[in-house]
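No sequence on hand, only this structure:
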């Protein structure tokens, strides 16, 4: 039983003005471009730590993987070590859950979604397009290809370990670039906390540009600690996204404060969860019954309900109609064509998260990283935890209460 609980914990932990800018500005640096990042001017003698994530992983998990690497470097530099290292931000490219007609084949930089200056207050970072050399190319000294061990509990014990192997291949897409090369590739199995990676990096102590694949495999060293929350607080969103969300809230709910008392928000996860986690989420009818019960019990004086969801148009219309019959006013964020082109699917999702963060009461989906990020925002903003850590339950069976990862200041 203890082994299963520990395994579950480990799995849980693992868990714009762009339309007016040219390709170089938005972070795409192809071999024919006349303007690219100039490594000699920007990078200097600093060593680069680049990481990649399994192409199948979603946007919100990628945000968490960034935190693991940022904290890894921050902790080392706080101890006076590896001060010449810089974390390189891997761009976003056609993620699995991005399905709008605005998806294109150009890598999207982090500045589209986040305030880079704020990220730099925690750890030094650069966008990938900033580190191409004067020949518009990037040669990485060593590529470490991570794989998991077949049995994480070999001999009944989970332990931090790594082992060099010969059987592997790089399964990423290099973010759509065709001008990135490697001097050397190393295959290894890895399990445990991310601090163990320093042992791996010492295999090539003189390498200036290092890349780690499958950055989702190493686990947080200090999930939920003050350092974790310091890193999370530095991940402030792009100002345009925040302003767009605030404009929506002001227009629809007449609220201009961070604590809005007149609407409840819901993250209603559908699509892949209806297959992979069908026992953890309610049916459409069950969702209506639960929301009605929650509203009457927790916020009887509120009738406004904002819903962030990946549901189909049919399901959204059905949910809205049924809630309207019960006397509720239902709101979805529907971006304009200009907003979709400017912010992409990732930015649209962040706008929904910001709106949910400002609501009087929030109800999420069990074990969804989209929900986790909203809960974190609300913790940072100072909402009472009872208004944040709530979930939609399955129609029948056991309904596990959400874990409360509260902010540490």
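All right, it came through fine. All of these numbers come straight from a predicted model, not from anything done at the bench. Numbers count the residues shown, from 1 in each chain.

alpha carbons only for contacts and neighbour counts from here, please
Noted.

Can you tell me what sits against stretch 214-232?
10, 13-14, 51-54, 62, 65, 67-68, 70-72, 122, 145-148, 190-195, 405-409 (CA atoms under 8 Å, 6 or more residues apart in numbering).

Please state the offset of that stretch from the chain centre?
Between the centre of stretch 214-232 and the centre of its host chain there is 12 Å, according to CA atoms, centre = their mean, to the nearest Å.

what's the burial count for the closest residue to residue 173 other than its chain neighbours?
Nearest non-adjacent residue to residue 173, counting by CA to CA, 6 or more residues apart in numbering: residue 55, 7.8 Å away. Neighbour count of residue 55, defined by other CA atoms under 10 Å: 18.

Check residue 409 too.
So residue 409, with other CA under 10 Å, has 9 neighbours.

what's the answer for residue 167, then?
Residues contacting residue 167 under the criterion other CA under 10 Å number 9.

That one touches residue 187, doesn't it?
Yes - Residue 167 lies in contact with residue 187 (CA atoms under 8 Å); the separation is 6.9 Å.

Take this one as well and set it beside the first:
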């Protein structure tokens, strides 16, 4: 075989390897013609969530759409899910959060891609010929006035009525919408395919108020497979592990020498007074929980959105009865680097590895920690615990155990 033939065969083999790698990654360089053809044949769904909703509920909304797209991929449907950027969330106060941020800031996107065909919005921007990203159809989802018809909750939708899109398109001024449709919607998220099928030529379809459609498979193995794929950004994991080792001398997945507490304040303390305890009541419950679980534990990690004055008083009262209180207080550099969302995730990771966890009732921040602890393999008795009000009924938290 001549040298020229060997070189040609080597180049051909290299092209095959590169093309295969690009398809596995789910995106590719514009300069590759095969990639252009792939993009022409692909269709995309993007969604938005009611602006006041927080980071942790949005993570659950993502799972609904990711499972929907994962199921479609298994049926050889050529749809991909565009990950909506994180932008100006209500609970994020730092000025650094006033521009759209990719999911890679907070999550391992390669891990997300292994479960569902997802792409970052900037990946789509890089493949559009013009500078304008045109959404073919925006469906503005609305709740029905009465969820029960003849006393029965059932899946249904209907087009019509007046509605306004109250989102900001993530702060971009080069995203436009060709047509907006108002839809009353109730039921499972898979019913959205019925809407999409009405206009099969659409390439880019968007759903506003993506929190309205419900899970098809909540709590199933598919649900947990999706949840397990939501691995955090490695820099956030590294920072949390350094904190755990520094203050609790633990390098293990499951630590046995500290208790963690999610103490939700602010809006909960105002609007859910019947569900949350006072500072004194919080101290009493933490003390009793530790005595019952392991009276030798003295370290308590607190994750909270409370005011400084509240946290100082909580720390004082816990210290007075012999506990050592820890909080993750980011430096300005860390806040600039990780943003409010990353700081919250670091709090969650530290809470997730504690020997025992106490959460806040019906808080999505607490839910995400409970899910993480189920994935890590903690006994459920150490995870599904809550702070109770000082007086009155204290409802036991639901236990959503992992399915492998």
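The structure has been received and is ready for your questions. It should be emphasised that the depicted structure is a prediction, and the values quoted were computed from it without experimental measurement.

Overlay them and tell me the TM-score.
In this superposition the chains share a TM-score of 0.89, using TM-score structural alignment, normalised by the length of the second structure; 370 aligned residues with a CA RMSD of 1.5 Å.

Can you tell me what the residue nearest to residue 173 of the first structure aligns to in the second structure?
Correspondence of residue 55 of the first structure to the second structure, assessed by TM-score structural alignment: residue 51.

Show the contacting residues for its match.
With contacts defined as CA under 8 Å, 6+ apart, the neighbours of residue 51 of the second structure are 89-90, 166-167.

In the stretch 251-400 of the second structure, mark out all the helices, start to finish.
Taking DSSP state H, counting those that start in this stretch as the test, the helices found in the stretch 251-400 of the second structure are 267-271, 279-293, 308-320, 332-352, 364-376.

Quick one: neighbours of the aligned partner of residue 277 of the first structure in the second structure, just the number.
Applying TM-score structural alignment, one finds that residue 277 of the first structure aligns to residue 272 in the second structure. Residues near residue 272 of the second structure, counting by other CA under 10 Å, number 14.

Roughly how far does residue 272 of the second structure sit from residue 228 of the second structure?
Relative to residue 228 of the second structure, residue 272 of the second structure is positioned 31 Å away (CA to CA, to the nearest Å).

Which parts of stretch 304-320 of the second structure count as buried, going by neighbours?
304-306, 311, 314-315, 317-318 (16 or more other CA atoms under 10 Å).

which residues in the first structure does that stretch match up with?
Matched against the first structure by TM-score structural alignment, stretch 304-320 of the second structure falls on residues 309-325.

what's the spacing between the matching stretch and its chain's center?
Centre-to-centre, stretch 309-325 of the first structure and its host chain are 26 Å apart (CA atoms, centre = their mean).

And for stretch 77-95 of the second structure?
9 Å.

mind listing the strands for the stretch 101-250 of the second structure?
Remark: strands assigned in the stretch 101-250 of the second structure by DSSP state E, counting those that start in this stretch are 118-120, 133-135, 137-142, 156-159, 175-177, 180-186, 204-208.

any chance of the ones you listed in a markdown table, with mean neighbour count and distance to residue 387 of the second structure too?
Below are the strands of the stretch 101-250 of the second structure laid out as a markdown table (neighbours: other CA atoms under 10 Å; distance: least, CA to CA, whole Å):
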| stretch | mean neighbour count | distance to residue 387 of the second structure |
| --- | --- | --- |
| strand 118-120 | 22 | 37 |
| strand 133-135 | 18 | 45 |
| strand 137-142 | 22 | 34 |
| strand 156-159 | 15 | 38 |
| strand 175-177 | 15 | 44 |
| strand 180-186 | 20 | 33 |
| strand 204-208 | 21 | 34 |
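
So which of those strands is nearest residue 396 of the second structure?
Residue 396 of the second structure sits nearest to strand 180-186 of all those, at 28.3 Å, using CA to CA.

how far apart are that closest one and its match in the first structure?
The superposed strand 180-186 of the second structure is, by mean CA distance after the TM-score superposition for the first structure, a mean 0.7 Å from where its aligned residues fall in the first structure.

same deal with stretch 310-320 of the second structure?
Its matched residues in the first structure lie on average 0.3 Å from stretch 310-320 of the second structure after superposition (mean CA distance after the TM-score superposition for the first structure).

who touches that stretch?
Contact partners of stretch 310-320 of the second structure, identified using CA under 8 Å, 6+ apart, comprise 279-280, 283, 324-325.

Tell me the one among the residues you listed nearest to residue 176 of the second structure.
Within those, proximity to residue 176 of the second structure (CA to CA) peaks at residue 279, which comes in at 48.8 Å.

Could you measure from the residue lying closest to the closest one once chain neighbours are set aside over to residue 286 of the second structure?
Nearest non-adjacent residue to residue 279 of the second structure, counting by CA to CA, 6+ apart: residue 314, 6.0 Å away. As defined by CA to CA, residue 314 of the second structure lies at a distance of 11 Å from residue 286 of the second structure.

Please apply the same query to residue 345 of the second structure.
23 Å.

More neighbours: those two, which one.
Using other CA under 10 Å as the criterion, residue 345 of the second structure and residue 286 rank with residue 345 on top: 24 against 20.

which ones are touching the aligned partner of the more buried one in the first structure?
Alignment note (TM-score structural alignment): residue 345 of the second structure maps to residue 350 of the first structure. Residues in contact with residue 350 of the first structure (CA under 8 Å, 6+ apart) are 113, 241.
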